[in-house]
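Peer 1: next input, structure requested:
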Amino acid sequence: MSLATEIAPHLPYLRRYARALTGAQTAGDAYVRATLEAIVEAPDSFPKDVEARLGIYRTFHAIWNSANVDSGISANEGSEFEQVAHERLSGITPLSRQALLLTAMEGFSNEDTAYLIDSSEDEVDALVAEAIAEIDRQTKTSVLIIEDEPIIAMDIESIVLDVGHQVTGIATTRDEAVAAATEQQPGLILADIQLADDSSGIDAVKDILEKFSVPVIFITAFPERLLTGERPEPTFLITKPFQRSTVKAAIAQALFFRSSAAIPA
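Peer 2: Below is the predicted model:
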């Protein structure tokens, strides 16, 4: 099997990680492109003693730690991005965020995470705890949940409350979501893609973002469809079925950067 064939299935998830780490689709995808370029230029340097998924994330971290990657963000966008990042990063180290995302969002074990960030398993535990504590302290807000499956909606509500946020409401259709958001103006939206009346969570979020800016996390059973890197796509994405730790990590990162959603075309 060729190296390209081995790493291809992992690219959508590397994009998800890179976007969450940088807080933007453009910047995250730029680092993924740089990673692929590095592999193409020096395929013999790709780690051969680990599985392909670990290898590509390891290569990504080498790029992340050493390269000045052109993100493609314009000067105005860049200054705003850097201002938010500087404000948030002042209280938490990038390494802590990497450990949090690799374990909670990407599902790597502490052992694998330690390999990826050149750390020990005990240090990974400490870094994750540090990240969660500091991000939670910085980012208390109100949350609108757009989800048509009652059990899943209740589970998400429980997670949101558990990390100290408030829930403004639970909407099951596009119209309900827009009405609820307009009335309450939440600080964060968690939106399923497919809603009860065959309406779209994506369309609901489009309508809401026409009224005001708000960070959005999309929830889907088919993340690879929204992580192609070929069009405007969500920065923050949760895969169904999800782990509670994954939702907590995504919420923390979305609020960390105060990022509004990129809406799929």
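
Peer 1: C-alpha only now, for contacts and for neighbours.
Peer 2: Noted.

Peer 1: just after the helix or strand harbouring Ile152, pick out the following helix or strand.
Peer 2: If you go by DSSP states H and E, Ile152 is part of helix 150-162. With elements assigned by DSSP H and E, the helix or strand that comes after helix 150-162 is strand 166-171.

Peer 1: which other helices and strands contact that following strand?
Peer 2: Judged by 3 or more Cα pairs under 8 Å, 6 or more residues apart in numbering; DSSP states H and E, strand 166-171 is in contact with strand 142-146, helix 150-162, helix 174-184.

Peer 1: relative to Tyr17, which of those is closest?
Peer 2: Closest of the helices and strands packed on strand 166-171 to Tyr17 is helix 150-162, at 20.8 Å (criterion: Cα to Cα).

Peer 1: what's that closest one in contact with?
Peer 2: Helix 150-162 is contacted from outside by Val143, Ile145, Ile146, Glu147, Gln166, Val167, Ile170, Arg244, Val247, Lys248, using Cα atoms under 8 Å, 6 or more residues apart in numbering.

Peer 1: let's see this one next, to set against the first:
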Amino acid sequence: MSLVANTAPHLPYLRRFARALTGGQKSGDNYVIAVLEALVADPESFNADNDPRVELFKAFCRYWNSIEVNLASDNYSGEELDNATRRLEAITPLPRQAFLLMAVEDFSKQEIAYILGKSEPEVTELVDQAGREIAQQVATDVLIIEDEPLIAMDIESLVKSLGHNVSGMARTHSEAIQAVEQHRPGLVLADIQLADGSSGLDAVNEMLQSFSVPVVFITAYPERLLTGERPEPAFLITKPFQPETVKAVISQALFFEKRAGN
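Peer 2: Okay, here's the model as predicted:
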């Protein structure tokens, strides 16, 4: 099977991982493109006998760790670059990768050890270190946009357990807009499909016309939002979600304070 055929099914999830590391669609996708170009130039570096998903993420992390992360792109103003840099410094790069690989991409400890070129005990320590550093992040007010009551309650409980405050709950586009008019949150957790058939993505984009806030989208179909063909959210949680996944993605989103889809 060709390199393209081996890697194509896994590209949406590599984009998700890259965007979480860089804080945006454009910068994350540029890294993915660079890795694919490197693999095409040197196909022997891709072990075709191994799990292609594991090999693809290994190639990405090898490339990512071989260069200095460059945040100085047109995605950031001078002030935003300073904020992003400070937040990135709050969690050490390698522990951040290990935590995301485990909590968001659902790799096993053995797979993460192979991807990062570490031992399994080292991976355990990296994940533990990330958890300690995440716990030190500043709490914020969170708006939850979710039309399913039980899921909304679960998210609310989890957000509070992380030390954040839930400033509002919304089930529709209009309720979400009303909520931010009453109190501007420091973070938004938004479902895509809302109770009245309206779009959480549309609601968030309307909010972002007035103020900047980090956004995490929640969806049962992440591949539909990770095609690279249009402006898309940088931070996604897949339903059904695990508490560790929510913790990892919220932490990443708060580092960058990025507009959705930038």
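
Peer 1: out of the contacts of helix 150-162 of structure 1, who's the most crowded?
Peer 2: Ile146 (29 neighbours; other Cα atoms under 10 Å).

Peer 1: so that residue is in contact with Ser200, correct?
Peer 2: No. Between Ile146 of structure 1 and Ser200 there is no contact under Cα atoms under 8 Å: 10.1 Å.

Peer 1: common neighbours of the two, please.
Peer 2: The contact lists of Ile146 of structure 1 and Ser200 share Thr173, where a contact means Cα under 8 Å, 6+ apart.

Peer 1: okay, the contacts of helix 150-162 of structure 1 in TSV with distance to His86 of structure 1 next?
Peer 2: Formatted as TSV, these follow (distance: Cα to Cα, whole Å):
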residue	distance to His86 of structure 1
Val143	24
Ile145	29
Ile146	31
Glu147	33
Gln166	26
Val167	28
Ile170	33
Arg244	28
Val247	24
Lys248	22
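
Peer 1: what's the mean deviation for whichever strand or helix holds Lys58 of structure 2 versus structure 1?
Peer 2: Per DSSP H and E, Lys58 of structure 2 falls inside helix 52-64. Mean deviation of helix 52-64 of structure 2 relative to structure 1 after superposition (mean Cα distance after the TM-score superposition for structure 1): 0.6 Å.

Peer 1: the helix or strand following that helix packs against which elements?
Peer 2: With elements assigned by DSSP H and E, the helix or strand that comes after helix 52-64 of structure 2 is helix 78-90. Counting contacts by 3+ Cα pairs under 8 Å, 6+ apart, helix 78-90 of structure 2 packs against helix 243-256.

Peer 1: got the buried residues for the helix it packs on?
Peer 2: Buried positions in helix 243-256 of structure 2, judged by neighbour count with 16 or more other Cα atoms under 10 Å: 244-256.

Peer 1: please apply the same query to stretch 149-159 of structure 1.
Peer 2: Ala153, Ile156, Glu157, Ile159.

Peer 1: what does stretch 171-179 of structure 2 give?
Peer 2: So for stretch 171-179 of structure 2, counting by 16+ other Cα under 10 Å, buried means Arg171, Thr172, His173, Ala176, Ala179.

Peer 1: contact partners for the last one?
Peer 2: In other words, Ala179 of structure 2. Leu143, Gly168, Met169, Ala170.

Peer 1: just among those residues, which is most surrounded?
Peer 2: Result: Leu143 is most packed of those (other Cα under 10 Å), 25 neighbours.

Peer 1: against Arg184 of structure 2, how distant is Arg96 of structure 2?
Peer 2: Here Arg96 of structure 2 is placed at a distance of 28 Å from Arg184 of structure 2 (Cα to Cα, to the nearest Å).
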